[in-house]
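Colleague: 3D model of this:
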Amino acid sequence: MKRLIVATILVLQTCFLYAQKEKKYVVQGNELYKQQKYQEAEKNYRKSLAVKGKLVEGNFNLGDALYKQKKFGEAGEQFGRIAAAAQDKNVQAQAFHNLGNSLLSSKKIQESIEAYKKALLNNPKDDQTRYNLAYAQQLLKNQQNKQNQNKQNQNKNKDQNKQDQKNKDQQDKNDQNKNKDQDKKDQQNGNQPRPDQLSKDEAERMLEALNNQERGTQDKLKNKKFGGAKGRITKDW
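Modeller: All right, here's what the predicted structure looks like:
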């Protein structure tokens, strides 16, 4: 019987020593946290958890120290573990609240909303959580409105581009039909081809023909002018 009592005392003493050591690191971490030395505080909280890791304060404050260093992913994981393991509703509410903050800071708005709702289920009277929930819901609404507006603008631009291309195609078609009608009309009226349709060789041949015609006309005029004009004959009796 005495051996059992002695063994029990030794176990209790050991647990007490571990608890004291664990508490010591938490206290040191809290002092560093107050001095905004969050990295050093994190180290002490981790030391406290390495002893036994059962102190809620050590676990919770480690999450806070990670959050202050903007390690939002790690902080969220820490608060998630606390919320899953906690039996006390107030502890769960605080853990879910801080989990929501970590998710919101990571721009995971929808997930943060779910965390805030779970926090309120455990503590419906928490006005700060209710405010954060409303804020996250407004952010989500703004994000969705912006996405819808961007989608509408993209669709509008696509429709405008389609209309512009359609107008261009129609204009090209109209121009082609207009040229075809003009060519047909020219052929029916026996008109000479339009200058813009003449090749370089054709233009040179036409110019040469005109020059030859002009030279022939000049030669005829010249012969008529100097070809023995008749004068009045005076008879010498």
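Colleague: going forward, measure contacts and count neighbours with C-alpha atoms only.
Modeller: Noted.
Colleague: Show me what secondary structure element comes after the lengthiest helix in the chain.
Modeller: With secondary structure taken from DSSP state H, the chain has its longest helix at helix 127-189. Sequence order places helix 200-226 as the next helix or strand after helix 127-189, per DSSP states H and E.
Colleague: counting contacts, what elements does the longest helix of the chain pack onto?
Modeller: Judged by 3 or more CA pairs under 8 Å, 6 or more residues apart in numbering; DSSP states H and E, helix 127-189 is in contact with helix 109-122.
Colleague: and the helix it packs on with helix 127-189, angle?
Modeller: Orientation check (axes from the mean of the first three to the mean of the last three CA atoms, to 10 degrees): helix 109-122 against helix 127-189 gives 150 degrees.
Colleague: Now do helix 109-122: everything it contacts.
Modeller: Counting by CA atoms under 8 Å, 6 or more residues apart in numbering, helix 109-122 makes contact with 89-90, 92-97, 99-104, 126, 129-130, 132-133, 136-137, 139-140, all of which sit outside it.
Colleague: Now the buried members of those residues.
Modeller: Using 16 or more other CA atoms under 10 Å as the burial test, the contacts of helix 109-122 include 92-97, 99-104, 129-130, 132-133, 136-137, 139-140 as buried.
Colleague: So which elements touch the strand or helix carrying A41?
Modeller: Per DSSP H and E, A41 falls inside helix 38-51. The contact analysis (3+ CA pairs under 8 Å, 6+ apart) places helix 38-51 against helix 2-34, helix 56-68.
Colleague: list the buried ones in it?
Modeller: Neighbour-count burial for helix 38-51, with 16+ other CA under 10 Å as criterion, is recorded at 38-39, 41-49, 51.
Colleague: Mind putting those residues into a markdown table with distance to N174?
Modeller: Below are those laid out as a markdown table (distance: CA to CA, whole Å):
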| residue | distance to N174 |
| --- | --- |
| Y38 | 75 |
| Q39 | 75 |
| A41 | 79 |
| E42 | 76 |
| K43 | 79 |
| N44 | 82 |
| Y45 | 80 |
| R46 | 79 |
| K47 | 83 |
| S48 | 84 |
| L49 | 82 |
| V51 | 87 |
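Colleague: Could you also give me the structure for this second sequence? I'd like to compare it with the first:
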Amino acid sequence: MKNVLTYILLLLSITVVAQDKTEEKAALKLKLKAQSFVAEANDLADSDAFVEAEMEYRKALSIKPTQVAGAYNLGHQYIKKGNFEEALYRNQQAAKNATTKEEKHNAFHNMGNILMEEKKCKEAVEAYKSALRSDPSDDETRYNFALAKACAKQQEDDNPQDDDKDGENNKDKDDSKDKDKDKEQEDNKDKDQQDKEDQGDKDKKDGDQDKDEEGAPKDDKESDPKEGDKENQQNQPQPGQMSPQQIKNLLEAMNNQEQKVQEKINAQKVKGAKQQTDKDW
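Modeller: Sure, this is the predicted structure:
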């Protein structure tokens, strides 16, 4: 039984080793294939066949994304074409997958150069720092690092800091809000004052309509006791004159007197005339 178990374990170990060797062979095969694509791309790049070279580099990276040489060399070609955005991405890819200090140094050095081309001096300083960590003895990197520091300081002096800008912007916004609030209050105050003035004008106008042409209130004039006294005085006879009622009474008396005289005359006429009597039948 013990021999059987030993045989099984030995068989399993042989299988694992064989599998590992198969995976290693597959990885090595991919690596060699990627290297062949990179080599072909390098030859095309030397012949200024950029499009064909770019295609071969991409083939190498598609089968082995961690292929440092493919990403680094493709980034270098993008720098030559002025495509700094893509060049920066490819050098970042190379720096991430780099396994040696030399690979890291070269990738970060190129990243610093790209950032300087884009006037991003502060970011370039950090890239050159990373490059010098991998190779402090590189004179070109040290020189570029000094230029990047001077450029970053100049940019900082020329432009206010972002914090100060934000503070100023916030202050301006607060001041603007306060001014708008004050203006709104002033407008409301003016509106209230105008409403009061308009109401006053309306009341005054209504009051004027209640007055007659002489400016006196109509109701007051109608109920003015002085006006009633004037009417009574007009109905009363003036000194040396008869009142209408007196004239009326005098006319009635004259008419009565005339009627009495007329009746008297008529009576005398009847008394002097002959009287005839009717016959009796």
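Colleague: How close are the two chains, by TM-score?
Modeller: TM-score of the superposed chains, computed with TM-score structural alignment, normalised by the length of the first structure, equals 0.55; 148 aligned residues with a CA RMSD of 2.5 Å.
Colleague: Check the second structure for its longest helix and report it.
Modeller: For the second structure, the helix reaching the highest residue count under DSSP H is reported as helix 162-209.
Colleague: I'd like the next helix or strand past that one.
Modeller: Later in the chain than helix 162-209 of the second structure, the nearest helix or strand by DSSP H and E is helix 218-222.
Colleague: what's the matching range in the first structure for that following helix?
Modeller: Helix 218-222 of the second structure lines up with nothing in the first structure when matched by TM-score structural alignment.
Colleague: Tell me the gap between that helix and the middle of its chain.
Modeller: Remark: helix 218-222 of the second structure is offset 62 Å from the chain centroid, using CA atoms, centre = their mean, to the nearest Å.
Colleague: After it, which helix or strand is next? Please name it.
Modeller: On the C-terminal side of helix 218-222 of the second structure, the closest following helix or strand by DSSP H and E is helix 225-235.
Colleague: about what we covered before: return the distance of the longest helix of the first structure from the chain's centre.
Modeller: So, by CA atoms, centre = their mean, the centroid of helix 127-189 of the first structure is 19 Å from its chain's centroid.
Colleague: Could you identify which of the helices and strands packed on helix 38-51 of the first structure is most buried?
Modeller: Most buried of these, by mean neighbour count (mean count of other CA atoms under 10 Å): helix 56-68, with a mean of 22.
Colleague: what packs against that one?
Modeller: helix 2-34, helix 38-51, helix 72-85.
Colleague: make it 7 Å
Modeller: On a contact count with 3 or more CA pairs under 7 Å, 6 or more residues apart in numbering; DSSP states H and E, helix 56-68 of the first structure meets helix 38-51, helix 72-85.
Colleague: just to revisit the earlier point, can you put the helices and strands packed on helix 38-51 of the first structure in CSV and add distance to D201 of the first structure?
Modeller: Below are those laid out as CSV (distance: least, CA to CA, whole Å):
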stretch, distance to D201 of the first structure
helix 2-34, 95
helix 56-68, 85
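Colleague: Tell me which of these lies nearest to Q78 of the first structure.
Modeller: Closest approach to Q78 of the first structure among those is made by helix 56-68 (5.5 Å; CA to CA).
Colleague: and the angle for that closest one with helix 72-85?
Modeller: Calculated by the same axes, to 10 degrees, helix 56-68 of the first structure forms an angle of 160 degrees with helix 72-85.
Colleague: Report the mean deviation for helix 56-68 of the first structure after fitting onto the second structure.
Modeller: Compared with the second structure after fitting, helix 56-68 of the first structure has a mean deviation of 1.5 Å; criterion: mean CA distance after the TM-score superposition for the first structure.
Colleague: Just want the angle from that helix to helix 2-34.
Modeller: Counting by the same axes, to 10 degrees, helix 56-68 of the first structure lies at 30 degrees to helix 2-34.
Colleague: could you give me the residues in the second structure that helix 56-68 of the first structure aligns onto?
Modeller: Counting by TM-score structural alignment, helix 56-68 of the first structure pairs with residues 68-80 of the second structure.
Colleague: And for stretch 159-167 of the first structure?
Modeller: Under TM-score structural alignment, there's no match for stretch 159-167 of the first structure.
Colleague: For D178 of the second structure, which residues are in contact?
Modeller: With contact set as CA atoms under 7 Å, 6 or more residues apart in numbering, D178 of the second structure has no partners.
Colleague: re the thing from before, quickly name whichever of the buried residues of helix 38-51 of the first structure is closest to N145 of the first structure.
Modeller: Y38 (37.9 Å).
Colleague: gap between the counterpart of the closest one in the second structure and Q245 of the second structure?
Modeller: Correspondence of Y38 of the first structure to the second structure, assessed by TM-score structural alignment: F50. Separation of F50 of the second structure from Q245 of the second structure (CA to CA, to the nearest Å): 137 Å.
Colleague: Likewise for D135 of the second structure?
Modeller: Per CA to CA, D135 of the second structure is found 143 Å from Q245 of the second structure.
Colleague: who's more crowded, these two?
Modeller: D135 (17 against 10; other CA atoms under 10 Å).
Colleague: what residues are up against whichever residue in the first structure pairs up with the more buried one?
Modeller: Under the alignment by TM-score structural alignment, D135 of the second structure pairs with N123 in the first structure. Residues in contact with N123 of the first structure (CA under 7 Å, 6+ apart) are 90, 93.
Colleague: Aligned to K177 of the second structure, what sits in the first structure?
Modeller: Per TM-score structural alignment, there is no equivalent position to K177 of the second structure in the first structure.
Colleague: How many residues are close by K177 of the second structure?
Modeller: K177 of the second structure has 12 neighbouring residues, counting by other CA under 10 Å.
Colleague: Over to V91 of the first structure?
Modeller: 19.
Colleague: element containing it, please.
Modeller: Element membership for V91 of the first structure, per DSSP H and E: helix 89-105.
Colleague: Run the angle between that helix and helix 56-68 for me.
Modeller: Here helix 89-105 of the first structure points in a direction 10 degrees away from that of helix 56-68 (the same axes, to 10 degrees).
Colleague: and helix 89-105 of the first structure, how far from the second structure on average?
Modeller: Helix 89-105 of the first structure sits 1.2 Å off on average (mean CA distance after the TM-score superposition for the first structure).
Colleague: Figure out how far that helix is from the centre of its chain.
Modeller: 30 Å.
Colleague: can you check stretch 260-270 of the second structure too?
Modeller: On CA atoms, centre = their mean, the centre of stretch 260-270 of the second structure falls 118 Å from that of its chain.
Colleague: ok, and for it, which residues are buried?
Modeller: Across stretch 260-270 of the second structure, burial judged by 16+ other CA under 10 Å covers no residue at all.
Colleague: That one aligns to what range in the first structure?
Modeller: Taking TM-score structural alignment, stretch 260-270 of the second structure hits no residues over in the first structure.
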